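1. fold the stuff below for me.
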Amino acid sequence: MDLAETLAAIVGPGHVLGPERLALRDPGWCRGSQGAGLLVRPADAAELAAVLRATPGLAVVPQGGLTGLVEGTESHPGQLIVSFERMNRVHAIDPAQAVALVGAGVTLAALDAALEPFGLMAGVDIGARDSCTIGGMVATNAGGIRVLRYGMMRAGVLGLEVVLADGAILDLTTPLLKNNAGYDLKQVFIGSEGTLGLVTRVALRLFPRPRGIATAMLGLDPAGLSGLMPRLRAALGEQLAALEGIWPACYEYVAGQQGLTRRPMAPQGLYLIVEAFGPDDSAARAALEAALAPVIEDGTLAEAVIAQSDSDRQAIWKIREGGGTIGSAGETVHSYDVSLRLADLDPYVRAVEAAAATALPGVQVLVLGHVGDGNLHLMLMGPPGLPRAPCDAVVYETLGAFGDASVSAEHGIGLEKRAVLARVQPVAVRAAMRALKAAYDPENRLNPGKVLD
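-> Predicted structure coming up:
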């Protein structure tokens, strides 16, 4: 019996896809996702465990919504792709406990739709909500625009069901908010990018849906950013839901690509979007206006535009959510995701712009990000065929001059950042990660080559 027949006997012949059927599928953001030429779709943890037990030593590459940006789903001949798309059930919603138990293949949008009748939602929200899966979000410890209010994905995970490399199933799906019964093993798998175990179900902590939202666009001198943040936090407390930033070159490029002739605000040194929650829209807007009044009066803000309607809010967010237009004119774009201290954000952007002007003439540096939590997304855009290596050098060598910085804020490591992680990671930390990998996956079966070489 060949491999495809072995797999078909476990999951059914319709759920084993060879090269012909794979070629009809969208590879997502990683062009090499389908390289293995063979994909299996188990329905649950038991089928996945049976697949792993029946294929000892075979390398497997887990794939969710294929929205990752660091080549974490790349696969090669001789490997097996494991798709979680059939694990797409919302198994239980407990509104009293504010907990949901969901399959790893449930998309964020599908979960949100299931939670809406209960007035609940997941804390994390990201732009790829229609495609990204809960299992993938756990595996990458997803962030997004609400980290200020709800934290990263890790903060909302109460428990997991995980299949190990040898087919053992760990049921860690406790729905309890408090559980100190021994080691908190679920934390090992969150953010591990499928290299230690394969997440099949997730117990999630839920949050009340905001009844009111207020949104404003702010213009200020970037030097005032680190002073503005604590004032907003003090004034709004837990009502502060998001603080996003767009640097001028990015703002102008995206607005131009979107054909916007009427923009929410005149040119600024830095554009910010601040969002606050409240019991209703009027209360949220009043709280936001009260928070902004003193920083307008003392000149910290050059301008502030507060949305008065949903259409105003959409206009404010349109440019920030228009990152997909970058490179749409045929340019080559290399994207980066870094994290720094708040006070270092603009100095770092300026340093990258200066380094690029010297080393990469003609290359544009476009920057936006979740500035409230110190996360920048940089896009270095140039003519078709722009090589990545010199762009990497500009971004990461400049980052090395700033203390307490990270080469990955929320996208993970995958293949793309593996080499730079090896250069900057302390030796003892790297040794501990290798020991963990060896303990959970001694044959290096699970997403081999990702995160660690």
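2. from here on, contacts and neighbour counts on C-alpha atoms
-> Will do.
3. quickly note the distance from Gly119 to Leu206.
-> Using C-alpha to C-alpha, to the nearest Å, one gets 10 Å for the distance from Gly119 to Leu206.
4. looking at these two, which one has more neighbours?
-> Leu206 (22 against 15; other C-alpha atoms under 10 Å).
5. for stretch 296-310, measure first residue to last.
-> Terminal-residue distance, stretch 296-310 (C-alpha to C-alpha): 24 Å.
6. who are the packing partners of the strand or helix carrying Val162?
-> Assigned by DSSP states H and E, Val162 belongs to strand 157-163. The contact analysis (3 or more C-alpha pairs under 8 Å, 6 or more residues apart in numbering; DSSP states H and E) places strand 157-163 against helix 45-54, strand 169-172, strand 198-205.
7. following up with a second sequence; could you model it the same way so I can compare the two?
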Amino acid sequence: MAATKDIFSAIVGAEHVLTAERLATRNPGYCADAMGAAVLVRPANSAELSSVCKTADALGIGLVPHGGLTGLVDGTRSHPGEVIVSFERMSRILDIDPLQGVAVVEPGVTLETLQSELEPLGLMTGVDIPSRGSCTIGGMVSTNAGGIQVLKYGMMRENVLGLEVVLADGRILDLTNTLVKNNAGYDLKQIFIGSEGTLGLVTKIVLKLWPIPASACCAMLACDDPEVLPALFDKSRRNFGADLMSFEAMWPEYYDVTTSQPGFGRPPLPSGHGIYVIIELCGQSDAETEARLVAFLEPLLDDRTIADAVVAQSGSERNAIWRSREDSDAVDSVLGASLSYDVGLKLADLTNYAVRLRKRCTVKSTDIVPYIFGHVGDGNLHVMFAIHDGDLGRREIFDGLVYDTLAEFSGSTISAEHGIGLEKRAVLTRSLASNTLATLVELKKALDPCNTLNPGKVIAADE
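-> Below is the predicted model:
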């Protein structure tokens, strides 16, 4: 450890190489083993990171990149003998061009920080996720983050115009063209988006920006029959078109947990319904947008497609509606800990998947309750289970429930937005054909032949 510290201190400075004692005081985030390595380095720029990568590659030292540590698939787990690369010093907003509609940022910038800088300019990022206060732009690129506005703005893949990337051998790829239309050769940046730091380490991001809508209005709906969900979404999409920003759903077990926690206040709608839906749309004025939403809801209430509804009349009411959806950490309060899954299905299969999963859980044990919620418009459901702290060893039971049910639906995926990391690596074959997986391995070996970058994540070294 002392030799490793000296080697990297010569590159980034001794004060920016942290060892075990200082690492023990750092918050590991959602991956309990994130601080398993004995050394952490904090490069200040791409040149220092290039030297770090070149040195690690030559010495056979694995590098594990850390951003905001909000990932949910053990993608930041590290081990003794590896070195953590933290991007906390690379946290500058380098440029905001309102006319071009782009921002150039370093990977350590948090989403909330960037949003705060953009808001006075009337601009915003297309991707927004609940962990905005701690998640970093680099981590969002690494996992191809999605969130609650994918319907209108797309995932990170659609919002990244350019990247600067350091490869395992220290080469720096400048892919930072800021043009919206650029068709000169292969679009190399795309192979790094969603690669979880296994192919290259991102040091600069060019983000597409969007005008903040003139107005936005959201409502929560309650339906007694979850089976109306696909048709309700289709009707919403046809009615609002490109103005439909979000269409989210919560099954009752999840809604009851998030709205009953201390300090929540009065739930937006009473408990006891079969499913809860959040619709948010944008428009040209508050009055016009609200009128459109109310006009859409009234006939659905009349014909009992929906049993109840509330339209947010203030910022605090909107926040309460969204808190009921975004505060998934509330599931931890049930038994002390939780497991989280992230699956994708065809829109027509969403409710059937939930029905079969809940039935399979009941058959397995009446104590196993799936807490289901997600981005209906994207075909993305999140499934959580409340567990005791010591129950992680029983994970295969919950994996079987989620993935065996998923296997009954063609065209599904084990990961819609969280990535693979270590947690889902063993089940990646459920979503990828063997020749596709083999091509991923070839790409990894071409760009990182010594398996230096985030070793073991996404695919095993010996595959």
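8. tell me, the strand holding Val162 of the first structure lands on which residues of the second structure?
-> The aligned range for strand 157-163 of the first structure in the second structure is 160-166, by TM-score structural alignment.
9. ok, average deviation of the matching stretch from the first structure?
-> By mean C-alpha distance after the TM-score superposition for the first structure, the fitted stretch 160-166 of the second structure averages 0.2 Å away from its aligned residues in the first structure.
10. now find how far off-centre that stretch is within its chain.
-> 19 Å (C-alpha atoms, centre = their mean, to the nearest Å).
11. next: stretch 253-269 of the second structure.
-> On C-alpha atoms, centre = their mean, the centre of stretch 253-269 of the second structure falls 23 Å from that of its chain.
12. okay, and the corresponding residue of the first structure for Thr258 of the second structure sits in which element?
-> Using TM-score structural alignment, the partner of Thr258 of the second structure in the first structure is Val254. Secondary structure from DSSP H and E places Val254 of the first structure in helix 248-257.
13. mind listing what's buried in that helix?
-> By 16 or more other C-alpha atoms under 10 Å, the buried positions in helix 248-257 of the first structure come out as 248, 250-255.
14. ok, so of those, who is nearest Ala4 of the first structure?
-> Comparing the buried residues of helix 248-257 of the first structure against Ala4 of the first structure with C-alpha to C-alpha places Val254 closest, at 46.1 Å.
15. could you check how far that closest one is from Val367 of the first structure?
-> 11 Å.
16. and for His411 of the first structure?
-> 16 Å.
17. tell me which of the two has more neighbours.
-> Shown here are His411 of the first structure and Val367; by other C-alpha under 10 Å, His411 has more neighbours (24 against 21).
18. and the strands in the stretch 1-150 of the first structure?
-> 16-17, 39-40, 60-63, 80-83, 90-94, 99-103, 120-121 (DSSP state E, counting those that start in this stretch).
19. got a markdown table for these, with mean neighbour count and distance to Gly191 of the first structure too?
-> Below are these laid out as a markdown table (neighbours: other C-alpha atoms under 10 Å; distance: least, C-alpha to C-alpha, whole Å):
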| stretch | mean neighbour count | distance to Gly191 of the first structure |
| --- | --- | --- |
| strand 16-17 | 21 | 28 |
| strand 39-40 | 26 | 23 |
| strand 60-63 | 27 | 13 |
| strand 80-83 | 23 | 18 |
| strand 90-94 | 15 | 22 |
| strand 99-103 | 25 | 17 |
| strand 120-121 | 24 | 21 |
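20. any chance of those in JSON lines, with distance to Ala214 of the first structure too?
-> Formatted as JSON lines, those follow (distance: least, C-alpha to C-alpha, whole Å):
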{"stretch": "strand 16-17", "distance to Ala214 of the first structure": "47"}
{"stretch": "strand 39-40", "distance to Ala214 of the first structure": "45"}
{"stretch": "strand 60-63", "distance to Ala214 of the first structure": "36"}
{"stretch": "strand 80-83", "distance to Ala214 of the first structure": "39"}
{"stretch": "strand 90-94", "distance to Ala214 of the first structure": "29"}
{"stretch": "strand 99-103", "distance to Ala214 of the first structure": "27"}
{"stretch": "strand 120-121", "distance to Ala214 of the first structure": "18"}
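21. I'd like to know which of those strands is closest to Pro175 of the first structure.
-> For Pro175 of the first structure, the closest of the strands of the stretch 1-150 of the first structure is strand 99-103, at 6.5 Å, according to C-alpha to C-alpha.
22. of all the helices and strands packed on strand 157-163 of the first structure, which lies closest to Asn88 of the first structure?
-> strand 198-205 (9.5 Å).
23. in the second structure, what residues pair with the following helix or strand past the closest one?
-> Next helix or strand after strand 198-205 of the first structure toward the C-terminus (DSSP H and E): strand 207-208. Using TM-score structural alignment, strand 207-208 of the first structure corresponds to residues 210-211 of the second structure.
24. likewise for stretch 118-130 of the first structure?
-> Using TM-score structural alignment, stretch 118-130 of the first structure pairs with 121-133 in the second structure.
25. who are the neighbours in contact with the residue of the second structure positioned farthest from its centre?
-> For the second structure, the largest distance from the centre (C-alpha atoms, centre = their mean) belongs to Asp302, which lies 37.3 Å off. Not one residue lies near Asp302 of the second structure by C-alpha atoms under 8 Å, 6 or more residues apart in numbering.
26. all helices for the stretch 151-300 of the first structure, in order.
-> 153-156, 186-189, 225-236, 248-257, 281-297 (DSSP state H, counting those that start in this stretch).
27. any chance of these in a markdown table, plus distance to Gly18 of the first structure?
-> Below are those laid out as a markdown table (distance: least, C-alpha to C-alpha, whole Å):
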| stretch | distance to Gly18 of the first structure |
| --- | --- |
| helix 153-156 | 33 |
| helix 186-189 | 29 |
| helix 225-236 | 52 |
| helix 248-257 | 39 |
| helix 281-297 | 52 |
